[in-house]
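[1] After the sequence you'll find the predicted model.
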Amino acid sequence: MNALPAMPPAEDEALSQAEAAYRQLRDKLIMLDIRPGEPINDGQLATELGFGRTPVREAIKRLEVDHLVVSYPRRGTFATTVDFTELADVSEIRELLEPLAARRAAKRANTAMREELLDVAKAISELAPTPAQSRELMRYDLTVHRLIYRAAANPHLEDTLIRYDNLATRIWCLVLDKVPSVSGHISEHVDLLKAVAEGDADKAGELALHHVTSFEETIRKVL
């Protein structure tokens, strides 16, 4: 089976070791490469990721704030469990903020960003994934959302939405085996990306809201 093509990174800037360690660990937790409840060993992770213990420890502290890891005195640090009862709360926030980000991005994205949005839309439209590649597809979902948040040009909004999208994606990944297909969920991004790139703020907002509400509906059907 051929792997799906990798999406371009959402940011090109040089990262500090602590930031790079944080992003790698964050995505491992989101995509369930580190399973809920699994112990977090900073020495082992430092070796695995090729960083020193200090940046990994800094990353773990940030991940506690993100509610992706939790530390207990004398017990250690663990990946948080996934609480499905949080779905409604997370969705409520995303239903308000995702359309806002999409509308802002449609209005504020620069020319280079609009071209990048269209390039990603084209890449997704050309995908022909198999059911076994559902987890790989979810990486596209993360990339698209983070790209739109960055295009919205509001760092506070971006940070907030990344945090809640991460929690939502983690829930989705936990039920992937129960969902018939995620291809439709990913293909919805094509029209959304085009609307943002073309500056159609109203359509972008509507599509973003639909995307979030359909996500919640799909999850609830399989719970």
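    Right, received. Where do you want to start?

[2] only C-alpha atoms for contact and neighbour calcs from this point on.
    Noted.

[3] Run through who's touching stretch 57-77.
    Here stretch 57-77 makes contact (Cα atoms under 8 Å, 6 or more residues apart in numbering) with 18-19, 21-22, 25-26, 29-30, 39-42, 78-80, 163.

[4] In the protein, which residue is most central in space?
    By Cα atoms, centre = their mean, the chain has its centre lying nearest to residue 142, at 3.2 Å.

[5] Within the helices and strands, which one has that one?
    Counting by DSSP states H and E, the element that carries residue 142 is helix 134-151.

[6] how close does the residue lying closest to residue 105 once chain neighbours are set aside sit to residue 73?
    Using Cα to Cα, 6 or more residues apart in numbering and skipping residues adjacent in sequence, the residue nearest residue 105 is residue 152, 3.9 Å away. Residue 152 sits 40 Å away from residue 73 when distances are taken as Cα to Cα, to the nearest Å.

[7] Settle it for me: which of those two has more neighbours?
    residue 152 (22 against 6; other Cα atoms under 10 Å).

[8] Using the three-state scheme, assign the residue sitting furthest away from the middle of the chain.
    What lies farthest from the middle of the chain is residue 74; by Cα atoms, centre = their mean that is 31.9 Å. Look at residue 74: counting by DSSP: H, G, I helix; E, B strand; the rest coil, its state is coil.

[9] I'd like to know how many residues surround residue 154.
    14.

[10] I should have written residue 115 there, sorry.
    15.

[11] before we move on, the earlier item: could you verify my assumption that the residue nearest to residue 105 touches residue 110?
    No: assessed by Cα atoms under 8 Å, residue 152 is found out of contact with residue 110, at 10.1 Å.

[12] if I pick residue 41, what's in contact with it?
    Residue 41 neighbours (Cα under 8 Å, 6+ apart): residue 77.

[13] dropping in the other structure now:
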Amino acid sequence: MPDTPVIWRDEELSPIRDKVYQYIKQAIVQGVYKSGERIIERELADQLNVSRTPIREALFRLESQGFVKTLPRKGVVVSKLSPEEIIEIFTILSALESLAMKMAAQKADASQREELTQIIQSIDRSLAKNDFAPEDKNYHFEINDVICRAAQSPRLTQMLDGLSDYIRAFATLGYELPGRLRKAMEEHRDLASAVRNGEAELAESLTKIHLENSKRAYLEALEKE
């Protein structure tokens, strides 16, 4: 947990429960809280300068979504997904995201294809460096933002949004494996290129390969924790 107390600006005070919920969830997704780690209400309340009520509400909400669980004599801990659950999530994600990529390749307009070109150029610049910056981990989400708009399917976008936090958590841990971040960036570049060029079948195929590689990286990193 960060040592510096959080200062809430006036515009952030309402509704405070949502701010607390987002703060804790992002801490879990970004790996600040590890699987199995205990979350202590009192410490969080002091850290966030709030009462324990919004903390309890946020933890209850997160438990309903499977991010945390309450254990006897231990309290609230960060959930650890089983390998079977991880495989299930990636299977669903592969089906949805590959469809989105295929639809985007078929429907993207000139503006969206230009956005993808800009992302591809940014990835190439990043790959040319020996060191990667923290923002280099966000290319997947930049591409997905364009893809969801280009696919023109609000329902599909809504379903992918429901998995976005899992995706971020999986990617964060998977990138800890040596060489995985570079490989993922290369995969993202090839995906963006296929969509930009209108190669629908290729985009669909590359998406499935990318997510299979991501799944393997996550499971391998999880075993090493």
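    Nice, I can see it. Just so you know, these numbers come straight off a predicted model, no measurement behind them.

[14] Can you give me the TM-score here?
    Overlay of the two chains. TM-score (TM-score structural alignment, normalised by the length of the first structure): 0.68; 208 aligned residues with a Cα RMSD of 3.8 Å.

[15] picking up where we left off before, which residue in the second structure occupies the aligned position of the residue nearest to residue 105 of the first structure?
    Using TM-score structural alignment, the equivalent of residue 152 of the first structure in the second structure is residue 151.

[16] how far apart are whatever helix or strand residue 156 of the first structure lives in and its match in the second structure?
    Per DSSP H and E, residue 156 of the first structure falls inside helix 155-174. With mean Cα distance after the TM-score superposition for the first structure, helix 155-174 of the first structure departs from the second structure by a mean of 3.5 Å once superposed.

[17] Mean distance between the very next helix or strand once past that helix and the second structure after superposition?
    Sequence order places helix 183-197 as the next helix or strand after helix 155-174 of the first structure, per DSSP H and E. Compared with the second structure after fitting, helix 183-197 of the first structure has a mean deviation of 1.7 Å; criterion: mean Cα distance after the TM-score superposition for the first structure.

[18] ok, now stretch 207-218 of the first structure?
    Looks like 2.1 Å for stretch 207-218 of the first structure (mean Cα distance after the TM-score superposition for the first structure).

[19] Among the contacts of stretch 57-77 of the first structure, name the buried ones.
    18-19, 21-22, 25-26, 29-30, 39-40, 42, 78-80 (16 or more other Cα atoms under 10 Å).

[20] And these, which is closest to residue 193 of the first structure?
    residue 30 (22.8 Å; Cα to Cα).

[21] Might one say that that closest one is in contact with residue 169?
    Yes: applying Cα under 8 Å, one finds residue 30 of the first structure in contact with residue 169, separated by 6.5 Å.

[22] Any figure for the gap between the residue farthest from the centre of the first structure and residue 45 of the first structure?
    For residue 74 of the first structure relative to residue 45 of the first structure (Cα to Cα), the value is 20 Å.

[23] Ok, residue 87 of the first structure next?
    29 Å.

[24] same check, this time on residue 209 of the first structure
    From residue 209 of the first structure to residue 45 of the first structure the distance is 37 Å (Cα to Cα).

[25] Which of those two has more residues huddled nearby?
    Remark: of residue 209 of the first structure and residue 45, residue 209 carries more neighbours, 20 against 17, as counted by other Cα under 10 Å.

[26] So the more buried one sits against residue 100, correct?
    No: with contacts counted by Cα under 8 Å, residue 209 of the first structure stays clear of residue 100, the gap being 9.3 Å.

[27] who touches the nearest residue to residue 69 of the first structure once chain neighbours are set aside in this structure?
    Closest residue in space to residue 69 of the first structure, ignoring its immediate chain neighbours: residue 79 at 4.3 Å, by Cα to Cα, 6+ apart. Residue 79 of the first structure makes contacts with 29, 34, 35, 36, 37, 38, 39, 40, 68, 69, 70, as judged by Cα under 8 Å, 6+ apart.

[28] Can you select the buried ones among the residues you listed for me in ChimeraX?
    Per 16+ other Cα under 10 Å, the buried members of those correspond to this ChimeraX selection:
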select :29,34,35,36,39,40,68,69,70
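
[29] In strands only, show me the contacts of residue 79 of the first structure.
    If you go by DSSP state E, those have 69, 70 in strands.

[30] So which of the contacts of residue 79 of the first structure belong to helices?
    residue 29 (DSSP state H).

[31] now the contacts of residue 79 of the first structure in JSON lines, with distance to residue 92 of the first structure?
    Formatted as JSON lines, those follow (distance: Cα to Cα, whole Å):
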{"residue": "29", "distance to residue 92 of the first structure": "23"}
{"residue": "34", "distance to residue 92 of the first structure": "27"}
{"residue": "35", "distance to residue 92 of the first structure": "26"}
{"residue": "36", "distance to residue 92 of the first structure": "23"}
{"residue": "37", "distance to residue 92 of the first structure": "26"}
{"residue": "38", "distance to residue 92 of the first structure": "28"}
{"residue": "39", "distance to residue 92 of the first structure": "30"}
{"residue": "40", "distance to residue 92 of the first structure": "30"}
{"residue": "68", "distance to residue 92 of the first structure": "19"}
{"residue": "69", "distance to residue 92 of the first structure": "23"}
{"residue": "70", "distance to residue 92 of the first structure": "24"}
